[in-house]
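[1] Return a 3D structure for these sequence lines:
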Amino acid sequence: MSSPARGVAADLSHISTKAKVTGYLPADDGLKAAFTGADVIVIPAGIPRKPGMTHNDLDLFNINAGIIRDLIIGIALYAPSAFILVISNPVNSTVPIAAEVLKKHGVFDPKKLFGVTTLDVVRSETFTASVVGKSDPSVFKVPVIGGHSGDTIVPLLSLSEPKVELSDSDRAALVHRIQFGGDEVVQAKEGKGSATLSMAHAGFHFAGIVENTFVYLSGVPGGGAVKDIVAGLDYFSVPIELGCPSGAVKAMNILPQVSEYENGLLEVAYTGLAANIKKGVDFIVGAPEAK
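    The predicted structure follows:
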C-alpha cells in the first residue's frame, strides 16, 4: 500500500465505531486478504473525470475498465458470494464488465451486482429543493432511472413526492442540471478530482429497503417486465427492493407512470445506454483473460 493509502487506513481506524479498519498491500496476496470472507464489496477505484471529460471518455473507460476487470476477478476467486456495489465510472459500462467477468468464472449472481446510481437521486433532491425554494432537500423523493451518465440519467420529476409544479423552462433546466451535475464538481475542482464527498454520502445512503440502482434486468424478479419496455436493454436503473440474504428481491416497474415529457427523455437514454452496455460487454467478451 502506498504511503497515502496507508495513512487513510490508519486515519479511519481511529474512528470510534464498531467497524475495524485495516489496509492491505498489493503484494503478499493483499487482494486475497482484503476480499476473503467479505459480505459486501464497494468499488470506487479508478481515475476521476477531468474538465471536459465525459463519463464515456475513452481514457476514462480504458483505465477504469481494466481496474474493474482485475478487481472483479479477485472477487470471483476469493468472495464469489459477496454483494458487489460498483461506483467506478463509467457505471453504464463497468457493471456489464463486472457481470461478464463473473460469468466467465461461473459465479454471476445478478441479484448481488449493483451499479450505484444513488448520487443522481441525491442531486435530484437537492436541486429540486433549490428550484422550488425549500430549505430541506430530504423531504423530496425523486425516482431517477436509466443509467449514470449525461442524458442516460432520467429524473422522474412527475413522480416526485411531494409533488412539484414547474414551468417547462424550469423543468428542462432542472433535468439538465441533474443529468450533468457532476460537471459542476469536476470544473470546480479544476482538474484535481470529481465528486467524492457527495458520492460517499450517496454510497452510505445505499442501504435502504428500496434503492434506485443499475442492475442486470433478466436476473432480477420483475426485471423482465422492465426490459420489455426499455427497448430490450439488459441493464437499467430502476427502484429495486433489497433484502438479505438474496440481494435484489424485486425490480419495481414504474415506467408506465412516467409523463410524455419523460418518455421523450427515455428514448434518448435508450440509445446512449445501448452503446455504453455494448462497450462494457465487448471489453470482456473475446478478450484474453487478465493474469
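
[2] C-alpha only now, for contacts and for neighbours.
    Will do.

[3] what are the ranges of the strands in the stretch 1-150 of the chain?
    Under the criterion DSSP state E, counting those that start in this stretch, the stretch 1-150 of the chain contains strands at 40-43, 83-86, 113-116, 144-146.

[4] Now the second one, please; I'll put the structures next to each other:
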Amino acid sequence: MVKAVVLGAAGGIGQPLALLLKSSPLVDELGLYDIVNTPGVAADLSHIATPAKVEGYLPPDDGLKKTLTGADVVVIPAGVPRKPGMTRDDLFKINAGIVRDLATGIATAAPKAFVLVISNPVNSTVPIVAEVLKKHGVFDPKRLFGVTTLDVVRASTFVSEILGDLSLATKVTVPVVGGHSGVTIVPLLSQSSHPLPSSFSEDQRQALTTRIQFGGDEVVKAKDGAGSATLSMAYAGAEFAIKVIRALKGETGITAPSYVHLTADKASGDALKKEIGKDLEYFSAPIVIGAEGVVEIKPLGTLTDFEKSLIQAALPELETNIEKGVSFIGSSKL
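    Okay, the predicted model is just below:
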C-alpha cells in the first residue's frame, strides 16, 4: 500500500499533479491538503475510476496531521506562483514560511516519508525542509528531494524541436545539473542521448542553454500575469514522484535528476564535490533511487569547457541560495 500526499493540492500545480497521481495504479491512497478548496478537489478526483482512495483536508481540526498520517511520499507544490517582475528573492520571502510550516507537520506526523519539494525557490526551500527536520531529530538526507525534473523535460523537448522531431521528446535525455533556477541550471548538452547537429554553432548552443535555464520566464510572460509554469511542472513532478514510488515498491536501477543533500550517499557526494571544486551541501545531479531513497549520486562525467564554465558560474549563486534557506530556519521560531 502506498499513500501519496500533495501539500498545496488546490493550486495551479497541485490540482493537475493530484490528477496525475490519482491516474496512477501505483497509488493506493491520495491525501490532499491546502488552505482552501481541498475537500472539493478530493471529491472531484474521487469520481475517477482508478484504485486510489482520495481524502482532502483543510487546516482546521488537525487537517495537516490527518493528511500526513501514514504518508509514504509527500509532494510539496504549495506556495504562491511567480508573477511578472517578481524575482526569486521576492518569491522566497513568501514561500519560505509556508514550506517551513509544512515541514514541521511532516517532521511530527510523517517523519519517515520521502519528501519531494517543488515549491520555489527549490535551491533554498530544500535546505529549509532539511533544517526543520534536523531540529526535530528526524532528518534523513536519503529521503529528501528537490524536484528538478522540469529542467530535464524542457531540455528534452527543446532538443527534439531542434532535431525536427517532437516524437523524440520522450526518448531524448539531457542531464541537467547544478540547481533549479536561472544560471544554476546547467544542461549538459554534450551528453544528450540524441546529439545536436554537427552544424549547431556555439551561439546556438548558448541560446539553447539560456532557453533551458530561463524557460520559466517564457511561460510567465506568455501567461501575461495569470501565472507561471503549472501544467508542465505538475507533469514533471508526477513523473519524478512515480519513479520514487516505483523504487519504494522495490524496483531497482531507477535514475532521475534531483537536488539533494550530498551526504545522501557520502562517497559519491564527496566525489561530486571534488568534481565541482566546491564543498557545497546541496547539488542537483542524476541520482539512483532505491527503496530507502538515494542510493547513489552519479558523477558529472566528461564536460566541455563551456559546461565547466557554466558550473563555475552556478556555484556562487547556489552557495548563496543554500545559505539563505539555512539562515531562514536559524532565525525562525518553529
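
[5] What would you report as the TM-score here?
    These two chains, once laid on top of each other, score a TM-score of 0.95 by TM-score structural alignment, normalised by the length of structure 1; 285 aligned residues with a C-alpha RMSD of 1.3 Å.

[6] Tell me which of the strands of the stretch 1-150 of structure 1 sits nearest to Ala34 of structure 1.
    strand 40-43 (9.6 Å; C-alpha to C-alpha).

[7] Name the surrounding residues that touch the closest one.
    With C-alpha atoms under 8 Å, 6 or more residues apart in numbering as the test, strand 40-43 of structure 1 has contacts from 35, 82-88.

[8] Can you tell me what Ala275 of structure 1 aligns to in structure 2?
    Matched by TM-score structural alignment, Ala275 of structure 1 corresponds to Thr320 in structure 2.

[9] Who are the packing partners of the helix or strand harbouring its match?
    With secondary structure defined by DSSP states H and E, Thr320 of structure 2 is part of helix 305-330. For helix 305-330 of structure 2, the packing partners by 3 or more C-alpha pairs under 8 Å, 6 or more residues apart in numbering; DSSP states H and E come out as helix 88-109, helix 122-135, strand 176-178, strand 185-187.

[10] Asp44 of structure 2 is nearest to which of the ones you listed?
    Short answer: helix 88-109, nearest of these by C-alpha to C-alpha, at 24.1 Å.

[11] How about that closest one, which residues are buried there?
    91-92, 95-100, 102-107, 109 (16 or more other C-alpha atoms under 10 Å).

[12] tell me the angle of the helix holding Thr320 of structure 2 relative to helix 88-109?
    60 degrees (axes from the mean of the first three to the mean of the last three C-alpha atoms, to 10 degrees).

[13] what comes up buried for helix 305-330 of structure 2?
    307, 310-312, 314-315, 317-319, 321-322, 324-326, 328-329.

[14] Point to the residue nearest the middle of structure 2.
    Val147 (1.1 Å; C-alpha atoms, centre = their mean).

[15] Distance of the equivalent of that one over in structure 1 relative to Val258 of structure 1?
    Residue correspondence to structure 1 (TM-score structural alignment): Val147 of structure 2 is matched to Val116. To Val258 of structure 1, Val116 of structure 1 is 22 Å away according to C-alpha to C-alpha, to the nearest Å.

[16] Equivalent analysis for Lys134 of structure 1, please.
    Separation of Lys134 of structure 1 from Val258 of structure 1 (C-alpha to C-alpha): 24 Å.

[17] Next: Ala275 of structure 1.
    Distance from Ala275 of structure 1 to Val258 of structure 1, by C-alpha to C-alpha: 24 Å.

[18] same thing with Ala173 of structure 1?
    Taking C-alpha to C-alpha, one finds Ala173 of structure 1 at 18 Å from Val258 of structure 1.

[19] likewise Leu77 of structure 1?
    On the measure of C-alpha to C-alpha, Leu77 of structure 1 and Val258 of structure 1 end up 42 Å apart.

[20] Could you do Ser218 of structure 1 as well?
    22 Å.

[21] Neighbour count for the two, which is higher?
    Ser218 (18 against 15; other C-alpha atoms under 10 Å).

[22] Trace the more buried one over to structure 2, please.
    Aligned partner of Ser218 of structure 1 by TM-score structural alignment: Thr263.

[23] Please apply the same query to Gly46 of structure 1.
    Match for Gly46 of structure 1 (TM-score structural alignment): Gly79.

[24] what's near enough to touch its match?
    Here Gly79 of structure 2 is in contact with 8, 94-95, 98-99, 119-120 (C-alpha under 8 Å, 6+ apart).

[25] Quickly check the residues you listed for the two that are furthest apart.
    Gly8 and Ile94 (14.2 Å).

[26] secondary structure class for the match of Ser218 of structure 1?
    Secondary structure, DSSP: H, G, I helix; E, B strand; the rest coil: Thr263 of structure 2 is coil.

[27] Spatially nearest residue to it (excluding sequence neighbours)?
    Gly269 (6.0 Å; C-alpha to C-alpha, 6 or more residues apart in numbering).

[28] what about the one you found, distance to Val186 of structure 2?
    Gly269 of structure 2 is 18 Å from Val186 of structure 2, by C-alpha to C-alpha.

[29] Show me which of the two is the more surrounded one.
    Val186 (28 against 24).

[30] Quick one: map that one onto structure 1.
    In structure 1, Val186 of structure 2 lands on Val154 (TM-score structural alignment).

[31] Distance of its match relative to Ile284 of structure 1?
    Counting by C-alpha to C-alpha, the gap from Val154 of structure 1 to Ile284 of structure 1 is 28 Å.
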